[in-house]
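1. no sequence on this one, just coordinates:
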């Protein structure tokens, strides 16, 4: 069994999500051979050198799961793209490139966070291109902590103000991107998060069935996609 989750946006201000995630790690996750976290695991991340006691506690919970035999893979999201090797060492997880091609149930599956598919949001795409540039990342990681805190607060504030004003089709994936990315990687199953619109979209790709599975965000409920001999099944559950 494999489990996939995304968009928990963990932060101290949402203890309900943290409790639900820790419960998930203690109950469902140990039964899985692998856990994939497809981005926006944390609400914000300004560098491994700025880890808080809260973030250390999450790393330690992941390490316990990893030590128990469950492999953990973590993909960057648009909120936590500065997570680095130090966190992964502490948490016992492996960083996963976006996109990544893996095999599940005997078929190739493409995993993404999903923000790169939202090409109609041109302002965000320009910002994303700058933030993910290696030179920009080097500069950001070497800024004083106080400067990084201020920049993170500024970006979060702007995002919260701008997102509600954008049309739904701009903040969702661009439909034409789906067949393009499936053909590019030679797959018929794509799994991603980011949009907070959990669903399974059945598609036709060059006369063959294909699908796009969108993972749910942990806000009012928790979400997990389970992959096993029964297929790809996503379920929601109460936050405890």
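-> That came through, no problem. Nothing here was measured: the structure is a model prediction, and the numbers come from that model.
2. switch to C-alpha atoms for all contacts and neighbour counts from now on
-> Noted.
3. find the residue at the geometric middle of this structure.
-> Nearest residue to the geometric centre of the chain (Cα atoms, centre = their mean): residue 39, 1.7 Å.
4. what distance do you get for it to residue 56?
-> Relative to residue 56, residue 39 is positioned 18 Å away (criterion: Cα to Cα, to the nearest Å).
5. ok, the residue nearest to the centre of the chain - contacts?
-> Residue 39 sits next to 6-7, 74-80, 113, 193-194 when contact means Cα atoms under 8 Å, 6 or more residues apart in numbering.
6. try it against this one:
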């Protein structure tokens, strides 16, 4: 049996190849897992749980299919889907997690998170994050008509895209000192996160390990965990076959 981790799919109706890969993964792999963890940015942008589009219904149905089959599914909000809330959880059966969660991974404690909070050099983004996570602001936003929210989000996405073009990759990557601080706080030697789109398995310190999940822009990215190993794998869009491109623990 396996525990699976994914993040940064950025699902959107305009990229059906990603949705097809996700659907195949859910029906052929996740259905046989001990558990599935989604570590944020499942969507290109989730405007709110009141999204009743066919696309939103399609994605929700895949999670509902999974959880109704008895497979536990856990969801950590990312910077693109921080508005995923209780209604989404109720409709799909997923369990929402906090920003940082310690899990027991076959006897090994691990801290899991989206990863954006580790990028402490990106001061501008962290200020934006703090603002949009204010409960009162989310309460107001969730009560705005859906078509108005669409316009607001389109403007925000455009601004974010323009800002990212002016930032160096180093600023948008994690800060090592923050990584170590979070691991020390939770007293763990294993961290799993996404966000940076730089899939890798990093070894540092005295037996510390940080696993970065990949994005799904050109292929699927899945961390497959068993009692004996951790394997960071890819999934091609064209076929259901597993890629041989992987990183062993």
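-> Everything's here; your move. Note that the structure is a prediction, hence the values are computed from the model and not measured.
7. returning to that earlier point: can you name the residues that contact the closest residue to the residue nearest to the centre of structure 1 other than its chain neighbours?
-> In space, and not counting its chain neighbours, residue 39 of structure 1 is closest to residue 77: 3.7 Å by Cα to Cα, 6 or more residues apart in numbering. For residue 77 of structure 1, the contact set (Cα under 8 Å, 6+ apart) comprises 38-41, 113, 115, 194.
8. once aligned to structure 2, how far is the helix or strand encompassing residue 22 of structure 1 on average?
-> Secondary structure assigned from DSSP states H and E places residue 22 of structure 1 in helix 15-27. Helix 15-27 of structure 1 differs from its equivalent in structure 2 by a mean of 0.5 Å after superposition (mean Cα distance after the TM-score superposition for structure 1).
9. just stretch 148-158 of structure 1 next, same as before
-> Looks like 1.1 Å for stretch 148-158 of structure 1 (mean Cα distance after the TM-score superposition for structure 1).
10. what stretch of structure 2 does that stretch fall on?
-> Using TM-score structural alignment, stretch 148-158 of structure 1 lines up with residues 149-159 of structure 2.
11. quick one: buried residues of that stretch?
-> By neighbour count with 16 or more other Cα atoms under 10 Å, stretch 149-159 of structure 2 contains the buried residues residue 149.
12. next one: that stretch to chain centre, how far?
-> Counting by Cα atoms, centre = their mean, to the nearest Å, stretch 149-159 of structure 2 is centred 21 Å from the centre of its parent chain.
13. just the residues contacting it, thanks.
-> The contact list for stretch 149-159 of structure 2, computed with Cα under 8 Å, 6+ apart, reads 47, 141.
14. 7 Å instead, please
-> Where contact means Cα atoms under 7 Å, 6 or more residues apart in numbering, the residues beyond stretch 149-159 of structure 2 that reach it are residue 47.
15. to what extent is the nearest residue to residue 26 of structure 1 once chain neighbours are set aside buried, counted in neighbours?
-> Spatially, and ignoring its direct neighbours in sequence, residue 26 of structure 1 is nearest to residue 65 (7.8 Å; Cα to Cα, 6+ apart). By other Cα atoms under 10 Å, the residues close to residue 65 of structure 1 number 23.
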